[in-house]
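Novice: Provided below are the primary sequence and the corresponding predicted coordinates.
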Amino acid sequence: MKINLLDKNKRKIVYDILNIFYDHSNIEFVEEGDIDILDDEIGFKGRSYHYQDNYQLKSTLYNILVKETGYESPWGMLTGSKPSKLLQKYRADELKEKYFLSDDKLSLLIDVKNEQDKLSFDKNSFNLYINIPFCPTRCSYCSYPTLVGPHHDRASYIETLCQEIDMVDLPKYLSSIYIGGGTPSYLSHKDLERLLDKVNQRFSSFEYIFEAGREDTLDEEKLKLLKDYGVTGISLNPQSFNERVVKSVGRSYDFDHFLRMYEKALDLGFVINMDFIVGLVGEDAKSFDQNFEILEKLGPDNITFHALASKVGSKYRENNKMGSVKDALIISEAIKHFTEKNSYKPYYLYRQKNIISNLENVGYQKNNTAQHYNIAINEELENIIGLGMNANSKLMNGSKYRNPRNLRDYFANIDRIVEEKNLIKRNYKNTRKI
């Protein structure tokens, strides 16, 4: 779709609506386009459509493209990453009318809110995120600045990370601790124990989650280490149980080993989450059913279904690869039926730019096992302090801090990093209203 846009400041607004209907590679901003967007008028196929503000620009353009393509997005023209926040501003019927939401997505938003309302959050509480930026291989859909392969100096990273843990200004007791990445379970047993021991020296929390995403980086000894050091939950993420699809994105696949790790984690008493991706190339709606069949037998506490987002820096984006939009919509419906049938309730939801079929990422839980950290960070309900390369910190007063995105700068500037981070923490403490 070619767009002639007079006001370049409206580019993002227009792009977000176009992206609901067209792949990013098929959207062009040109001098002479299929659609002309002027200061107060949209021209399309010989007709003029007037608008007065940005909302009317979005809604008018959305309705033009619905008629042109025959596709109505289940999220309507809603493109924001945190749609649940809109329920704080609008009644459900107002939200549906304003953004053209489907009944299913509106119901999903309400269900998420109802689950979150059962839990308590304190805007003055702190949560800790620790980033481990190493992976054995890079997945084709991944755009994160991870360090791939065994040749990186992971021991030196853990040494510097432990230094940051020692120096950061945080209370002893935290709402939650989350060790993510990357693939934290890719650490050696020695480095893993050193990290876990340092965390325990400094902090405690009622929730302690460790991202053990890839079964090929796990063994029983690592799982036992996690349990011994107080980890309460792990995320074990197959992304798909389709061997061909998993290998095609650059991950190893050993289902028997996965089952052994899952059974050991169950025996140790972890709350277990599993991640799946809707929209991987080669996995259609029919083959995705295999995931439901296996999940029904395993019955993990939490399941997170991610709709694939095309991200700059990923091999998928470079090669313009993404699964079928039509199949993604069918799978989304199947997820609804599967989770309802198996008593899973949605408890957090967020969306991303360039997400397939304009869908969403949803975490489901059963037996009251919702993860506090996931809600706190996605709904921005509590303070988050991030440690490690590329880790983000965000406080409830709006202050933000991002650690360096590469190892060299992280190693070289650790004292300054901690000083600046502690400064925003002190400023928050001095200005907050209790």
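Specialist: Received, thanks. Numbering: from 1, shown residues only.
Novice: make it CA atoms for all contacts and neighbour counts henceforth
Specialist: Noted.
Novice: What segments of the stretch 301-434 of the chain are helices?
Specialist: 315-318, 325-341, 372-378, 407-412, 414-431 (DSSP state H, counting those that start in this stretch).
Novice: so which of these gets nearest residue 157?
Specialist: Among the helices of the stretch 301-434 of the chain, helix 407-412 comes nearest to residue 157, with 7.7 Å by C-alpha to C-alpha.
Novice: Provide the contact partners of that closest one at residue level.
Specialist: Residues outside helix 407-412 that contact it (C-alpha atoms under 8 Å, 6 or more residues apart in numbering) are 157, 160, 388-389, 403-404, 417.
Novice: let's go with 10 Å and repeat that
Specialist: Counting by C-alpha atoms under 10 Å, 6 or more residues apart in numbering, the neighbours of helix 407-412 from elsewhere in the structure are 133, 147, 152-153, 156-157, 159-161, 388-390, 403-404, 413, 416-417.
Novice: here's the one I want to compare it with:
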Amino acid sequence: MLIETNIEVNLRSIEEFTRVMVSELLEDKISFEVLKENNIIKIKVKSEKLNKNTEFSYEDLGNKIEDQVLTMCKISLLKLLDKKYDWGSLMGVRPTKVLRRLLINGCDYIEARKILKDFYLVTDEKIDLMETVVKKELELLDKEHINLYIGIPFCPTKCKYCSFASYEINGGVGRFYTDFVEALLREIKIIGDFLKTYGKKVSSIYFGGGTPSTLTEDDLERVLKELLENIDMSDVKEFTFEAGREDSLNVKKLEIMKKYSVDRISLNPQSFNLETLKRVNRRFNRENFDLIFKEAKNLDFIINMDLIIGLPEETTEEILDTLEQLKDYDIDNLTIHCLAFKRASRLFKESQERNIINRALIEEYIQKIVEEKSMKPYYMYRQKNIIEWGENIGYSKEGKESIFNIEMIEENQNTMALGGGGISKIVIEEGNGIDYIERYVNPKDPALYIRELDKRCKEKIEMFRKEKI
């Protein structure tokens, strides 16, 4: 792709937008002419290969839009090809950040809606979703605390769609399991000592992975006990353990979690179709799943379930059947994911063919179920390679929303991350709805995590100390 423009813009950003949103132009020569006059910004764009041109004009929105000229260059490419997407030009992972920025910079919801529709080209339906989510987020977002993430990078099997830090416990990397647990116990102590001197307390804790419930009963108790002994729990509002796979769970593990203050679990079937689950290398025993669910309810856990729409070869009818079976479970949260082909997943390497499914019918059925369960959307995010479907949405009963999910997606709080693949970050407000974010990544590989633990802890703590609280 060759780009010509009369002013300096971020060409790589335009190329990435083109790759995802208007790939027909990747082999083209595109010319942009940017004009500014009387508080109006005008973009003239021309395709040499297609011999087409168009214009896009809009008032200068000042601080309400980050780099408006660059954004308009991208939008003009959609207009050039008359492309219409539900999310318009919003390609990013966090569209709700756009709405929150508009509100921070003086827009009311009416003006923000107009900009989202007329400028960003978002449909009314998606704007409604954004408004619902943002209004709930604004009730719960909290800059005065931090969240704590603990990554356990082991699973019973590696699901084909997964790109997270995860290794099969019975595979070659599984030989590092014991030393990993010892290293994690040491990291909890090191970070716990630092947090005693840090100016913000922890408000939410989340065990992710991988599959944290891959930990043995003894190691699960050791890790949770060490955590409670070293982390100030006085301000913790929620403690989540992603016990996503029933083949890693038993009643004893649930009782241990409850004993050490875990109050939320995520129990994730992804689909109730056994053939679908076999195709993605995911074991599933319905009898054990139902037992675990019943015991989790008896122990009074807040329960989330995840489903993935669009798994390989799964038909509309099979998806609707899974949704129908979901009615039998009294869950507090439901997260609907749309399958994305991640470069690091086995599925990406094998095949990216998709079944044609009835999106409208499935979405209609999801809406029916969440209404029946008195759930409303409270967080959402997008991925570049699920463009034709839309978004991943978390639904919740009132008062059962996951604070951690909201803070992570909106990148509002600092995150202190421990364990394999954990991403720590500090978030510093710069003004006008823009934050400076610095990240520090723990190694995904357990062997490297073990070997570099002391060095990584020191560097991570130094990053946090740079922040002025």
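Specialist: Yes, it's here. Note that this is a predicted model, so its numbers are computed, not measured.
Novice: Residue 58 of structure 1 is nearest to which of the helices of the stretch 301-434 of structure 1?
Specialist: The minimum distance between residue 58 of structure 1 and the helices of the stretch 301-434 of structure 1 falls on helix 325-341, with 21.9 Å, by C-alpha to C-alpha.
Novice: Any idea how far the closest one is from the middle of the chain?
Specialist: The chain centroid and the centroid of helix 325-341 of structure 1 are separated by 19 Å under C-alpha atoms, centre = their mean, to the nearest Å.
Novice: after superposition, how close is it to structure 2?
Specialist: Helix 325-341 of structure 1 differs from its equivalent in structure 2 by a mean of 3.6 Å after superposition (mean C-alpha distance after the TM-score superposition for structure 1).
Novice: Report all helices and strands that that helix contacts.
Specialist: Using 3 or more C-alpha pairs under 10 Å, 6 or more residues apart in numbering; DSSP states H and E as the contact definition, the elements that helix 325-341 of structure 1 packs against are helix 103-116, strand 271-278, helix 285-298, strand 302-307, strand 345-350.
Novice: Can you tell me which of these is packed in deepest?
Specialist: Mean neighbour counts were compared across those using mean count of other C-alpha atoms under 10 Å; the top stretch is strand 345-350, at a mean of 25.
Novice: Can you say which of the helices of the stretch 301-434 of structure 1 is nearest to residue 76 of structure 1?
Specialist: When these are ranked by proximity to residue 76 of structure 1, the top entry is helix 325-341, at 13.6 Å, counting by C-alpha to C-alpha.
Novice: So for that closest one, what gets flagged as buried?
Specialist: By neighbour count on 16 or more other C-alpha atoms under 10 Å, the buried set for helix 325-341 of structure 1 is 325, 327-329, 331-332, 334-335, 338-339.
Novice: need the residues you listed in JSON lines with distance to residue 72 of structure 1, can you?
Specialist: Output for these, formatted as JSON lines (distance: C-alpha to C-alpha, whole Å):
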{"residue": "325", "distance to residue 72 of structure 1": "13"}
{"residue": "327", "distance to residue 72 of structure 1": "15"}
{"residue": "328", "distance to residue 72 of structure 1": "14"}
{"residue": "329", "distance to residue 72 of structure 1": "11"}
{"residue": "331", "distance to residue 72 of structure 1": "17"}
{"residue": "332", "distance to residue 72 of structure 1": "15"}
{"residue": "334", "distance to residue 72 of structure 1": "18"}
{"residue": "335", "distance to residue 72 of structure 1": "19"}
{"residue": "338", "distance to residue 72 of structure 1": "23"}
{"residue": "339", "distance to residue 72 of structure 1": "24"}
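Novice: What's the local residue count around the aligned partner of residue 160 of structure 2 in structure 1?
Specialist: If you follow residue 160 of structure 2 across to structure 1 using TM-score structural alignment, you land on residue 140. Close neighbours of residue 140 of structure 1, defined as other C-alpha atoms under 10 Å, add up to 19.
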